[in-house]
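*Asks:* just the structure for this:
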Amino acid sequence: MAEQEYSVDFSKIAEKLVKNKKVIFFVLLALVLLFSAWVRLIPADQYYLSAMDPYWHYRHSAEIVDHGYPGTELREIDGKMVPWDSFHNAPYGGEASKEFYQYFTAYSYMYLGKFLVADLMTWTKLTPVFFGVLSVLFMYLLVAQLFGRGAGLGAAFMFSIAPSFLMRSVAGFADTDAPIAFFTILSFYLFLLAWDRESYLWGASAGLSMGLFAFTWGGYRFAPLFITAAVGFHLVSKITLAYVRKKNIIDELKTHRKKYTVFAVFLLSMFIFVTLFKGIELAKFWSATRVFSSLKEMQRESLDTGVRNVFLTVSEMSPGSLVEIVSRVHIISVFLFFGFLALLPFGLWKKLSGKFFHLSFFTIWLAATFYSSFTAVRFIEMFAIPLAIFSGIVIAEMISKISSKKPAISIFIVVTLIALIFFVPNYNLSGPSYFQTSISIASQSGPGVSGPWLDFYDWVKTETPKGAIFASWWDPGHALTALGERPAVADGSQNDEHVHDLALMFTSTDMDTSLSLMKEYNISYFFTSSDLLPKYSAISFLAGEPDYYPQVPLSQTSQQGDTVVLEYKLSQTEAVYVSLTGPFASATLQSGYNTVPIQRIIVFSSGQPVKFETEAENAVDYMIYVLPDYQSVFLLPPRLENNLLTRLHLFSGADVDGLEFVKDFGGTIKVFKVK
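*Replies:* Below is the predicted model:
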């Protein structure tokens, strides 16, 4: 029997694909989504979460899985049983927060995740990837329905690797940033769908999305504010045009009556759902009209309680500069936005002429988030969303110009787009390209806790009494309560007297003051860590007297006979010299042609600190603390030498009555028991 030959006619397949462009777009969309998932999964092989705040959500998710509600117990408050969190805000505790992200993580794990992954930590680590990819999908749907599938694909791809969004949606960064982006895009997509189709059902769906958005983040109110501003602009423009064209204004508005009714349905449903999820106060979205003044309020120096505002020391709440904003969103996305403006008079405006409402909406969104980014850098992430939309429109417009009849122009367009995305560096001409930035961000994302910190949290959980209250600065609080399972005086969810009093403990040179505050908070263990030294400017600011630890790197080493001389340059004319002669050490300060001895110096010998003092009358009242590797020194005036942080972390608690040194974790963390 003759062997039958089979062949594939690729020309016919290509012909069918060209005729059915939908298939091509769906394939390309699938590739964008797969790539979006892949790049976010790059750090997935690391077990622990990639920052401190995600442990807040992980702990509450674990509590929901364990006993059905966030918090450590149920407590009767005003006749109602309320979930109470005794780990937060110790020793008093507080009502446990209820947030969508925690419930989503817990229930999705119970009904799906536990069959796919080893434990809740692994599942929690993957949730930002899920919301990140969903955000990209709805970015496509949003832009495609308004400006075409090509623009949708371009916007989806640009947003999938937008640096400011990617860094907050990679595996491990299990904070609310990815869900916030998702509900922002979803809510706008549903509302614009309702507006265009004049559908009450879609309007109510947008209201439900806003309700879930509010359940996720209290700052959701900017979204309905943008929608209201766009609808108001639409109303004013129609009235103005009717007046200019001498038409009956009432008749003109009646033609859009159903759209305005859809807007009313959206507002009403949103108010109902937000009230159901979070209460009537959060449903009053119009308070967002004070959004910019409230941002300034968050950045004012003192709170109503009279203590310094902790937000002034949080990096993401610090004001942004133009250079920082451009750097974080990448110069290419800014360039493409200006490309959008440049293309308007060359046919693009004609193509978009029927999309005036949508463009005004996105322009309001872009302008408001751009302005907000100058107030607080965390809003740069929101600014990246409308930038991706405008970028997608430009990319689609450029690709539409490709034609076999114009090969030179077509090649130029293709080369330009490839160069912009894959090769052009950031604004400083030394940073990576837009694409390479995303790969670098994902590759460099690492666990928020490792090494000595993991050993410390394990020791806290297994070697200390349950209910023992721990205190340090607020940064490790969430990880301590989640991994160590012990109450913390402060964590990343506070802006009150707790943080202020911790600052006083660390900065005080009066040990009685520090110990009295520890007793007031019923602290069992107090710990310090090496990262608190560079953070001392923030700690001391909140205590009321801004200060810092001057650290000077080693400039050079020389040999003078039997003495090794280490030079630590303060400036061109000033330097500290440390002289090591056998087992002895001394330090001098040279300023110009004058040299004076420094009264005290600590050096390390066989891993142990050794203190030397000079009796010279002209000695400067400072201490030079030489780090064990001799690569840098701290210059400690008496106010730093004698504060609690120095005495505990650098001197290991020597001569501090009332505190007992318990354990040292690799020199990084030192733990003391309050007697």
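
*Asks:* C-alpha only now, for contacts and for neighbours.
*Replies:* Fine.

*Asks:* can you name every helix or strand that the helix or strand where residue 335 lies contacts?
*Replies:* Per DSSP states H and E, residue 335 falls inside helix 331-343. The contact analysis (3 or more C-alpha pairs under 8 Å, 6 or more residues apart in numbering; DSSP states H and E) places helix 331-343 against helix 380-400.

*Asks:* and the longest helix for the chain?
*Replies:* Ranked by residue count and defined by DSSP state H, the top helix of the chain is helix 120-147.

*Asks:* so for that helix, what gets flagged as buried?
*Replies:* For helix 120-147, a neighbour-count test (16 or more other C-alpha atoms under 10 Å) marks 120-144, 146-147 as buried.

*Asks:* what's stretch 100-107 in contact with?
*Replies:* Stretch 100-107 has contacts (C-alpha atoms under 8 Å, 6 or more residues apart in numbering) with 57-58, 60-62, 64-65, 120, 123-124, 127, 176, 179, 212, 215-216.

*Asks:* one more, so I can put them side by side:
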Amino acid sequence: MDEQEGLIEARKRRLFDIVKQRRVWVLGLLVIAVILGVYIRSMPMHDHGGRPGLWDIARDDWTLGPDLDPWFFTRYAKTIVEEGSLPEIDMMRNVPLGFETARETKLLPYLIVWTHSLVNIFGDYSVEFAAAFLPVIMFVLTILAFFFFVREVFIGRGKANEGKANVIAFISTFFMIVVPEFLSRTVAGIPEKESAAFFFMFLTFYLFLKAWKSESMRGAGVFAVLAGVSTAAMGLIWGGVTYVFITIGVASFLAFILNKIRKKEFIIYSIWILVSFGLLSLLSQKFSLFEMTSSIDSGLAFLVFFILVVHFVVWKTKISQIKFLEDTKIPKNIVSLIAAIVVGLLLVSVAFGPSFIVEKGQVINRFLFKPVVGRWDVTVAENRQPYFAEWKNSFGPFIQNRPIMFWLFFIGSVVLFKKMLNKIKKKDSWVLTAFYVLFFFGLVFSRYASNSFFNGENFISKALYYITALLLIGSLIYYYALYHKEGHRGLERVRFDYLLLFALFVLCVFTARSAVRLIMVLAVVAPIFVAYLIVECFSKWQESERGMGKNVIGIIFIVVVLLSLFAFWNYYGAVKQRAYYHVPSGYNYQWQKAMSWVRDSTPEDAVFAHWWDYGYWVQSIGERATVLDGGNMITFWNYHMGRLVLTGDNQDDALEFLYNHDTTHLLIDSTDIGKYGAFSSIGSNKELDRFSWIPTMMSDKRQTQETANGTVMVFQGGGMLDEDLIINESGQNIFLPAGAAGVGGVILETVNGANGSFTIDNAQVVFFFNNQQIRARLRYVYFDGRFMDLGEGVEGTAYIIETIVPSGGSISVDRMATMIYISPRVMRGFLAQKYLLDDVFNNFPNFPVAYTEPALVVAELRAQGLGVRDFVYYQGLQGPIKIWDVEYTGREKKVEEYVSIEPEKYIDWVL
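*Replies:* Here you go, the predicted structure:
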């Protein structure tokens, strides 16, 4: 008995010893992080009322989430699974030219294929299932790569430093998992480029740091090669490989200036850039050596490589024995920098001409202030340049309108910046930290809001932006020169891993203010600084002696922890809800049913024309070729589609453009109403002759007036005039200029009829100009399926839409609550006449309706016996997907311009 008890005690001690080991805790917490990440990211695949959220109701099978682009990669993956490889020319795109598949990055489709092979070990699963599940797998890998990268940044010598690094890495990782901004590109059902690319980005940083810190040259070389391979893998997935090239390039340049690069570091950098450039140029035609060396992102990394080569050529050869070089008091690396600049400028001028340098300077200047130019880029929502007042919303929660996460990561970055400079004189470190704070404020707040003093466009905004950056750079140069003169080596002892982290952080802040879609990258990196702030506050409290100072630090630590917990809990709640509902909506179900008709009822060689947004859906779900798609490889065709078809004012031009693209069907859906401003802008000439919009107006019940035999109703809403108007009031012509005068509403007068019916007797549109209200008759009204011509007035239309009003579990229909105002300019176009008004003027007879798929809510209401019209207002405007056959007259001709990929031959403005 005693022997058995002793054995039990021995086993308990052994288990306790195992549990006490740091590696066990690290592994255990990593497992918890992975489980949490998988649980959240897989939520769209969970049960949603008897079936998974990611479900195609037409095919009764797995599908993807509500995004567009993932369908393109899924289609390529399906082609590889079915045929073994991709064709050289993808004829489903850009009809009639097709698309060279070698110009597209292919790694993501192959990842889906490999996932398909993996999951089919456990059963029979479709490619769509594999594509939906891939982001979950990649997020697990991203969690691991992110953890080890953050840990590698902060790890130092000694168990205490290793423990701090582990804590910072875990806090950062758990925050990263629940950051809502990061969800949309990493959740199940969205096999987007970013879902896989972030893994390779953090893996590259980790491997590069491991190479830099390796004591053996062999180990450093292996890690450098792996970092190059990982960089190439990221580039073969996402153009965001820019983050790797710029971050490592800037960090290595700073390390070079600080005299931290010796032979080993030079070899590491050389291996990394040569491997990554070589693989990218070898594996994809999208990357050429010329483009990579001359661009402002990968080109920057190459420029640093060139500087390092010049440095080692100058100082490791007989050139260093030149008397000037032997006698100079200028730092060697500065001499090398000057020499590299001179030699580089001469080589570039000879090879490409001096204008090449000027052009790159202009590109950089535009990149700093207005990275998005051209009508197409500006109209793409995710490319829009945000203001701080907008992107701060991604860094809540808020307390008294202050974004908690934003201020936590900002303060954390300031504390870490000061820590990074702890080897220089204390006073100098405080001065540089103060300049860093100014620089951060200039970078962020110089583009605060459109109506702010700092709107990012005016002189004071640009001055703040430039001056704060120059102050930081100037102060660094000053102290660099001062410390060199004094022989002080404090700046040389700045840790490289901190340089790399700050290069990444500043780049992320810059790109967050440059494009909406890039806010998520900052959202992923920001938690690192929050985690560091928490751990550093605790360390300072531990190190402080008892007294008032320790108590103050303790209070600060508690406040930081409480705010962080508050932010984490809010993030967790928000990300869970978003993940669960990141599934196909009624709008997607409408498309699934419409594409089912397309698959079953149109020839396999049919070609569809539509606005570019829907191309990947038609190609992948409908399995038919398209003229345009989300790749926007030929934006000139977008111009023609917008000008000649969607806003086109005559049938002949529309037919001729479609004829040149072998089009058999034309498709429009209800979201095109909201996108009218986008495609009418792109489809306009230099003077914006087609640019317009379709505003929604709501009935103001408070202004409704009963008359002796009817009712007067007021609809409010509108916008600026899209073209000049001349109206006649009391026999006098009044000129209303476009862009200065505006529409403020519409007034309708009804006349009562028998059995509660009524007719619309009069319509007026209300204009505002020079603080005056001007009313004019409106000629057309569309109501209850009838188009009414009131005889005279402004040649626009009040299009009245039924509004669905849920109330206490029941639904009612308000027939006079909502309208859209169709201006005279819009009225002249195809979308208004054919899609909204069913070709009431018979101007487009060669487009007979082939199929109409009603909005899901309309279909359900009709099934319940409610005879609602095609368009209803319910949680926004909802309407049908309409598909028309295209019947050619035989008079159409081949026009080179309509299939040209060179817009500069035909237009002199930027699309």
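
*Asks:* any idea what the TM-score comes out to?
*Replies:* Once superposed, the chains reach a TM-score of 0.85 (TM-score structural alignment, normalised by the length of the first structure), with 628 aligned residues with a C-alpha RMSD of 3.4 Å.

*Asks:* thinking again about what came up before, farthest-apart pair in the contacts of stretch 100-107 of the first structure, please.
*Replies:* 120 and 212 (22.7 Å; C-alpha to C-alpha).

*Asks:* what does stretch 196-213 of the second structure correspond to over in the first structure?
*Replies:* Here stretch 196-213 of the second structure aligns to the first structure at residues 179-196, judged by TM-score structural alignment.

*Asks:* tell me the SS of residue 792 of the second structure?
*Replies:* Following DSSP: H, G, I helix; E, B strand; the rest coil, residue 792 of the second structure is assigned to coil.

*Asks:* hang on, I meant residue 552 of the first structure
*Replies:* Here residue 552 of the first structure is recorded as strand under three-state DSSP.

*Asks:* and residue 622 of the second structure, by the same measure?
*Replies:* Using three-state DSSP, the secondary structure recorded for residue 622 of the second structure is coil.

*Asks:* what about it, how many neighbours?
*Replies:* By the criterion of other C-alpha atoms under 10 Å, residue 622 of the second structure has 22 neighbours.

*Asks:* residue 89 of the second structure too?
*Replies:* Residue 89 of the second structure has 13 neighbours, counted by other C-alpha under 10 Å.

*Asks:* what does it correspond to in the first structure?
*Replies:* Alignment note (TM-score structural alignment): residue 89 of the second structure maps to residue 84 of the first structure.

*Asks:* would you confirm that its match contacts residue 92?
*Replies:* No: applying C-alpha atoms under 8 Å as the test, residue 84 of the first structure and residue 92 come out as separate, 10.2 Å apart.

*Asks:* ok, now how distant is the residue nearest the centre of the second structure from residue 184 of the second structure?
*Replies:* In the second structure, the residue lying closest to the centroid (C-alpha atoms, centre = their mean) is residue 517, at 2.1 Å. Note on residue 517 of the second structure: its distance to residue 184 of the second structure, by C-alpha to C-alpha, to the nearest Å, is 11 Å.

*Asks:* sorry, back to before: just checking the distance from the helix holding residue 335 of the first structure to the centre of its chain.
*Replies:* Helix 331-343 of the first structure has its average C-alpha position 26 Å from the chain's average C-alpha position, going by C-alpha atoms, centre = their mean, to the nearest Å.

*Asks:* and the strands in the stretch 501-650 of the second structure, which stretches?
*Replies:* Per DSSP state E, counting those that start in this stretch, the stretch 501-650 of the second structure carries strands over the ranges 607-609, 625-626.

*Asks:* remind me, longest helix of the second structure?
*Replies:* The residue-count maximum for a helix in the second structure (DSSP H) belongs to helix 548-580.

*Asks:* buried residues in that one?
*Replies:* Across helix 548-580 of the second structure, burial judged by 16+ other C-alpha under 10 Å covers 550, 553-554, 556-557, 560-561, 563-564, 566-568, 570-572, 575-576, 578-580.

*Asks:* for stretch 230-247 of the second structure, same thing?
*Replies:* For stretch 230-247 of the second structure, the buried set under the neighbour-count rule, 16+ other C-alpha under 10 Å, comprises 230-238, 240-247.
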